[in-house]
Structure formats: C-alpha cells, structure tokens
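>>> Sequence and predicted structure are below.
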Amino acid sequence: MKHISKHYGGIAALSDVDFVAFPGEIHAVLGENGAGKSTLIKIAAGVTDPSAGELYVAGKRVNFRNPTEAMAAGVVCVFQELSLLPDMTVADNLSIVAPPLRGGLIDSRAQRERARELLAMIGCEDIHPLELVRNLPLSRRQMVEIAKALAKRPKLLILDEATSALTAADVERVYAIIRRLRSEGAGILYVSHRMHEIEALADCATVFRNGRRIETFRKGERSVSAIVQMMIGRELIHHYPEKPTPDSGARVALSVKNLSWGQQLRDISFDVRKGEIVGLGGLDGQGQRSLLFALFGVLKGISGTVEVLGKPLRLSGPRSAMRAALPMALIPEDRKTEGLLLSMNIRDNISLASLSRFQKGLRFDRGREHFAVERMIESLSIKISDLAAAVSTLSGGNQQKVVLAKWLMTDPGIILLNDPTRGIDVGTKQEVYRLLRDLADSGVAVLFYSTDYAELIGCCDRVLVMYGGSIARELSGTDLNERTMIETALNVDDKGQAA
C-alpha cells in the first residue's frame, strides 16, 4: 500500500499510510479500535475503496472492485463479523462460492467430502458437514469461517480477531494453521488485541493510531509496555482499578438456589451483594453463558429459585428480569448479532431498551430521548460523527460501548456481562474496567463472565469457577490467582491430580 487514505465525510479513517506485507511472514496489525486497522484490511480485501493511494499485489498494481476480485488475486480475509449463512449447513457454507457440480447440479456427496477434508485440515473433525451453522456455538462457527477461507488457497490471509471467540484448544489449532501457511510461503496479516498472541506468533508488527501508521518493528524490538504506549499515545499506569475492601454487610442483590437446566446447569447456588463484582470462570463451555441466559429469563425449563432483594423472580422472560426489584441488564457475547441492530442508527440502538421512559400516552418525547442519548455518549466517551449514522459504521470498541449504553439507559441494579471485552482494544478495555468498578461503587451488583483469566483476577471481588455445569469452587483473596483458577478449571488439585 502506498499513500493510502480513506475519508468518511469529514472523518479520516486512514491518512497517507504506507504498508508492506511479505510472503512467508506473519505481520501483526495493532492499534486501538478506531485506529484504522479495520479500514486497512477492508481496502486490502476489496470491501471498500481508498479515497487516495495505490495498492499492489506481487508488484502489480490492482484496483479491487469487490472481495471476489481480491480473492481471485489470493487475498482472503476472515473478518470478526462472520459471513456464514446460519440456516444453511456447514458443507453448504464451505462451498457457497464454487460448489462441486455434477451434470450441472450441485454434487452433494462431493460437497460433503470436501467439507470433511477442510474440517480435518483445521482439526475440527467433530463438526458434522450437515449440521446447520445456527446450531453451532460461536467458537465452532469461527472455525468453520477459517476453514472457508482456507478453501480459497490464500496467498495473503487476513485474520481479524480470529481467536477472540475460540476455546483454548481451538486457539492452538489456529496457531498451527497460521504457522503451516507461513512455512508454505503465504503472508499473514494478523489483527489482535491479545498481546500474548502477538508475542507468540508475529514476525513483525505495525502499530496504528488515529488513522496513521506509527511504527513497524521486528519481533523482540519493542516491549509490550512500549507497544501499548504507541497504541494509545499515553502511558498505561493502572491496568485494573483498585478493589475496595469487601463489604460483608451489603445487602444481597441476587440470590440463586439449586438452579438447574438439563445437563448444562446443575444445582447452582450463589449470592451477589450490592456493590460487588462476581466473576464466572472456568474453561469455555462449562455453563457460564447458559447461566447468564437463565438468570435473564431467556431459557425455558429452569428449575430452582432466584431472588432479587429477597423477592422471588419468575424466570418467564427478559421482560420479567428487566422489571425485577433491581432491574437486570444482560450485555451479550456477540454485539453484532445479539447486541445491536446494525442497519439502525446509533441513537435508536442506544435508546432501544428504554423507549418506555420517553413515552407519554400516545406521544413520544424525542427531545428527552435525544438528551439522554447524548449524555450517555458523553459519559462513555463514544466516538461518533453523527447520531443518525448506522451503528455498523462504528469501530468494534465503540459498538461495544453502544451496547453498554443501551443497557445502562435502563438504570439496572444487576448487570450480567457475557465476555464484554472480546475483540476490543486495550484502551477501551481500561474504560470498561473503570466503568464496572464505578457501577459497583454506586451499588450495582455485577456478574461477569470472561474467557480472560487475568481480567477476572484483576476486576472481580470473587470468582465462581465452573466445571461441567456446576460451580467447582469460589475463589477470593489470595486464592484468586491464575494457578488456582486454571487448576480448578481443569478439575485438578494442587498436585496435578484429577479431582
């Protein structure tokens, strides 16, 4: 890329950027959300046109009009927003562009066999080719997306937060795929906010900030703290807010007794007090997400009892949870499909969950709504150019802030968080951590699931580690450390023996 710029109205997403990626090299692309990373890879993948500048592939100038032309040149991108069709099978999705034909019709048997080969290539033989994509958990869908990209035999593979939704085992599979592609001469552009992944994989890295390329450097030439400072333009002093002394006399906000749901949740009991941040830990898929959905009334067939401020709560639906003695809010895992309506504008997304507040009889008070939305945008420092713009135009971090703003507008007393910092940059994470602690300090009860152990240790007053749909152990104080959390998550004792 030479002198690449991209403007959206008066906003410069990229400004005079020079960027080079080489064959047989893993090149990390770093920066906060809104730094220009997504725009860079969209231009490389033919999704959007640059406002100025030139693009070259293997020394030849190109002008991609769409992703199909980019893929024909060997440039394939796995975006954070998955492109799979949920109501089609895995096999259909993997061959959606060029299915095998026989007599002018799709050869279903050859398509299934091709799907099996691709799934075996990424170590996911457990995924059935005829399974509907909508029935797969997010981590499995992400692996199918990667298999779909490999089917195109990329010369340059672009991975945008490819591991943010994956289990630990799948992350290792992706590492192996990336290293194999590098050894075969493919170039890799790797966008991630997980610094340990960058250290483990990248041969070199480029940092972007405010639409400009700040620096490109080889592996080992810059410390993590130096990289973070380049990304955010300031020194990062405190990673997590200071925890207050636990108040054992605080009133119990949420009390759960003997909660069960099929084989996924088994006899779960715990309390969360007002002003407390309680984490849900353990390996991914141990019932954490199901527990949050159960408490918010999404699941049917729940047994056990839930009380809010000592009053029984009927788990009959989200509306009941939102109208509890302390109103509940659920921040979902996937902001794109569960948290936002991407084609709607920013203002309507933020006010969506609290529209009743602005209704007076048959009249809707648009002025009050606008004022409340503006206040929320200011308090969360959401970077926007126009309230009427589609929320899909925002960076990932700002989209996540819109999801938070939507639910904070409902004035919740209990907040359920499902991996809220997945796929957002280090600076925005700091703001989310600070926000959670400020909410707790104001008396809100927070139940917080994260796949990041360091995040749970740094943010939470206590952590409930789940295993096999049950709470295996509660950790607090000096026991709240990574070693103990991992041992509990793996269901082993401190001597490494299976419990």
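On my side now, so go ahead.

>>> hey, let's count contacts and neighbours off CA atoms from now on
Noted.

>>> how about the nearest residue to L380, chain neighbours excluded?
In space, and not counting its chain neighbours, L380 is closest to K401: 6.8 Å by CA to CA, 6 or more residues apart in numbering.

>>> cool, Q80 as well?
The shortest distance from Q80 to any non-neighbouring residue, by CA to CA, 6+ apart, is to D160 (5.3 Å).

>>> For that neighbour, give me its contacts.
By CA atoms under 8 Å, 6 or more residues apart in numbering, D160 lies in contact with C77, V78, F79, Q80, Y190, V191, S192.

>>> and here's the other structure:
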Amino acid sequence: MVLSSTPVVRLSGVSKTYGSTKALTEVDFSCFSGEVHAILGENGAGKSTLIKLIAGVVQPTEGKITVNGKELVLKNPSIATSHGLVCMFQELSLVPDLSVRENIMLGAPGTGFGWLNSKVVPQAESILEQIDGAHIRMSMRVADLTLAERQQVEIAKALTRNPKLLILDESTSALNSSVVEKVFKLIRKQRELGVGVLFISHRFHEIEALADRISIFRNGQYVETFDNGAFDYGYIISRMVGQRIDDIFPPKKVFNTEAEEVLKLDSYSWKGGFNNVSITLRQGQITGFGGLDGQGQNEVLLGLFGLLKNTAGEIQIAGHSVKITHPKQAKAPDLGIALVPEDRKTEGLVLEQSIARNLELSALGTKGVNALDPTIYQTFLEALELKCNSLDQPVSQLSGGNQQKVALAKWLALNPRCLLLADPTRGIDVKTKTQIYALLRRLADSGIAVLLLSTDFEELIHLCDDAHIFYDGEIVSHLKGSELTAENIIAASLNIQTGGEVHG
C-alpha cells in the first residue's frame, strides 16, 4: 500500500516513566491515514501506555507527539478527541448505571455546558444494526448488557466521534467470529475513507485478516514494523517475547475414551436459555463449548455451578445423580466443581482487594481447606509466573493477564475434579495464553476434567479433545479428531452441517 507523506500521528523519542518504572523508552512510531496498523506485544510491552499517550490519558515524560504534522500537547482525552484521536479502551469506559443512549451522547461532538447531542443516537443505532446489535435498545441500562453487547456499544460510540485515528484496544475480544467479521467490514470502510486505525489484538487470525502493517513492542521499547504477511507466526512470537516459542499450544496426547466419567449431562435444560444438552466429560479430557455468543453455552456453565434456578434434566458427578442449587454446594469436595467466569473484573475478582484476599475468596467456607494458608496457591502462581510486587498488592494494579492468573489460581487451589472456564484467555497476551494452555494440559494429564467455553476457534482446535457447538440453546454438532477444523466450527455455529456428529 502507498502511505501518505505525513503520518496522522507520530511519536518522536517518547518515554514515559512512573517513578522508577519505565513504561516506554525512547519510542519512535508513526501511523498513517488510510491504514490499519496492528500493535503486538505481550503484557507489559508498552501497548497500553502507547495508546494512552495518543488518547491524552497520560502525557509523555520525554519526547513529542505530532498530529497531522503539528506538534501537540494532549493534556486530556477531550483535546485528543477534538483532533480526531478516538480510542476504545480494553477496559470499557461506559457508565454502567446510565442508559445506552446516555453513554452514546456523553462526550459526543457538540456536547457540553449541560447539553447532550442527541444527533449521534441514530448514527449509533445504524452502526449497531450493522454489527448484529439491533436488539440493543437505547433505553437499556449498560449494567444489564452482556460483555459482548457492551463492546458493541463501545464500537458504535467510537465511530460516532468522526475519528481521524481510531484506536481499538482488544475491541473484539468478547465477540464471536460472525460479529467480528461485521466489525472488520466497518473498519475497512473507515480505512477506505482515509481514517487511520491502530488495532491491538492478541488473536493472530484477526491481525492476519485486517492489518496492513504490524509493529512489535517489547519491554517498553519499539522493536520493528513490517507489512502483514512478511513473516510467519514463529518469527513474530519470537520478536514479541524475546525468545523462540515453537508452538503456542502444548501437544495433545491420545485421549483415553475409557477413562472414568467425571460429569455427565442428560437432557439438561433451562427454560429460555438452553435445551436438551447431553455431554459426557471424563478424567483428563478437555472439552470445548463453541458457537456464536449468547447461544446458551455460558448459561450451561452457570447452571453447573448452581447459579440458575429451575433447571431440568439430569446431572451426574462421578456416576451419582445430583441437583446443584448453590455455588457452595458445587465447590464442595464431594462435587469438586470450579468456575472461572467470563468477566474477571466484575465476576471473578474484587479489584480493590489485595491478591491475597482475592485468592482466599474461593476457599472460604470450604471443608478441609485452610483459605488463609498461602502455600496452597503458590504452586499455581509459580506455574503461571504471576508478576506482582507482593501478594498485598491490589488486584486493580495488575495487568489483565496477571489478573486472570489470580482468578485461575484461587480456584485451582481447591483441587477441583471438574474445571469450568468461560473464555479464560480473552484479551490477554500470547505468552500468558501459552502459560495457561500448558497449565490446562498438565491439569488434564493429572486427571482433572476441563470444560472450556471459548470464542477463539484456534483454542477449540488445538487445545480441546472434542468440542460441542451451540446454536439457539442446543448442541448442534459434536466435533472431534480430524473434524475439529475452523470450517466445521464456523459452519456449525451458523447451523450449517458439514461434518461431525449431528444433534437435534
């Protein structure tokens, strides 16, 4: 592609320090109009600091920022937005207790001095319709939306700001593949209109599908920029983490189909959520739940953890029929079920509490487990290589990947027989993903049964022994072995049968 002579934004010799911590060091970086420029790097690489500087959230300690050839001091986000620098952050910025309409209008062009610009609302509604969000009413309270719906609203809000540079930080991390492609269609249209796009994602297939150029950051420093397609995954990963990673996913072992049953569902149902779900999960097995967002797969996990009332059908744990009505019952040693929920910040952790206090929460009240004994968590924290100052550090100060490590470790300390995971690697870096994948495989090898809900079909293919694909609250396909392909997963997600064991 041919780039314009003047970048829409340029950073020259930019450094940012917090006390003795160097978040960015002497970075030279440019993004041009009419290009999608992907930023890659593991947690702590400096990606978040980079976009915060461009968005006016923080200011550089050294160096200068130039916008369309003019040096600017971006003292706050309002100034950045006025120059067309619009950012959708990974940590969603919507106000939970306000409606979708009110959130769309907040900070919109023409808003201020007590006035809200309602002209952006029809535009936002049109954008939502284009990304499968027509069901999201403007009157709905943001707190009542799912994580995926909140991301759709954030995308619509960002595009109503008439950006010259659109910064998307893990903007599709909670969306299914069908919605992601529709979002990409909108982004490509923005590119054709001359908008520059900074795109941050830890999903390599998204980078491959969307980006024109890729820049890599590592340990707060700019590494290099190259055209999309110039190098393979192995090279890119080695540049990101500073060492060669031959394979993101651990090798699969031949699964023992005669292993002892841990969990069996027979016609498990919940009115309005899912229907006739029948699966068998054995010791050492990693089974995936796939499908478009909101097809009932997450509700199955919630039901198994005792968070739903009036479920029907049969649940068997180790061959014994049980009725699970409360999380305390589910996590008790005789059942041994653990759930790592989808949204770590609102469902899995208490952000302002320390790491130590968060680790204790799952074990509190569990028979035979001393929640105050730090050694019961240490093995898992070491396996996941948690990066923190001490266990007294507030969880809110950790990166997203390290927060997820805490959310995982607190449940693994209970030594569950069945581990339920809802999109556990959403929005975290490739190195942390690799650590989590390796740990899950070791847990399975030790006999734990793992039920993994994932919106990333690469996880279903490369990590899971088999996968159940949901559509409209029911399992429509059971894929295993050579049937576990991207084509079969996507087709089943759309209820188009091409392979696998057909249900219904």
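Okay, I see it. None of the values given here were measured: they were computed from a predicted structure.

>>> Provide the TM-score value for the superposition.
After superposition, the two chains reach a TM-score of 0.90 (TM-score structural alignment, normalised by the length of the first structure), with 493 aligned residues with a CA RMSD of 3.0 Å.

>>> hmm, back to that, dump the contacts of D160 of the first structure to JSON lines, plus neighbour count and distance to A205 of the first structure.
Shown next, in JSON lines, are those (neighbours: other CA atoms under 10 Å; distance: CA to CA, whole Å):
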{"residue": "C77", "neighbour count": "26", "distance to A205 of the first structure": "18"}
{"residue": "V78", "neighbour count": "22", "distance to A205 of the first structure": "19"}
{"residue": "F79", "neighbour count": "20", "distance to A205 of the first structure": "19"}
{"residue": "Q80", "neighbour count": "20", "distance to A205 of the first structure": "19"}
{"residue": "Y190", "neighbour count": "23", "distance to A205 of the first structure": "9"}
{"residue": "V191", "neighbour count": "25", "distance to A205 of the first structure": "10"}
{"residue": "S192", "neighbour count": "23", "distance to A205 of the first structure": "11"}
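
>>> In strands only, show me the residues you listed.
Per DSSP state E, strands hold the following members of those: C77, V78, Y190, V191.

>>> What residue in the second structure is paired with the last one?
When you say that, I think you mean V191 of the first structure. In the second structure, the residue matched to V191 of the first structure (TM-score structural alignment) is I200.

>>> mean shift between whatever helix or strand I188 of the first structure lives in and the second structure?
Under the criterion DSSP states H and E, the helix or strand holding I188 of the first structure is strand 187-191. Mean deviation of strand 187-191 of the first structure relative to the second structure after superposition (mean CA distance after the TM-score superposition for the first structure): 0.9 Å.

>>> For that strand, give me every contacting residue.
21-30, 37, 155-162, 178, 181-182, 202.

>>> Just the residues you listed: which are in helices?
When DSSP state H is applied, the contacts of strand 187-191 of the first structure are split such that K37, I178, L181, R182 fall in helices.

>>> got the contact list for the counterpart of Q80 of the first structure in the second structure?
Per TM-score structural alignment, the equivalent position to Q80 of the first structure in the second structure is Q90. Applying CA under 8 Å, 6+ apart, we find Q90 of the second structure in contact with L168, D169, E170, S171, G427.

>>> which ones among those residues are found in strands?
Judged by DSSP E, the contacts of Q90 of the second structure include L168, D169 as members of strands.
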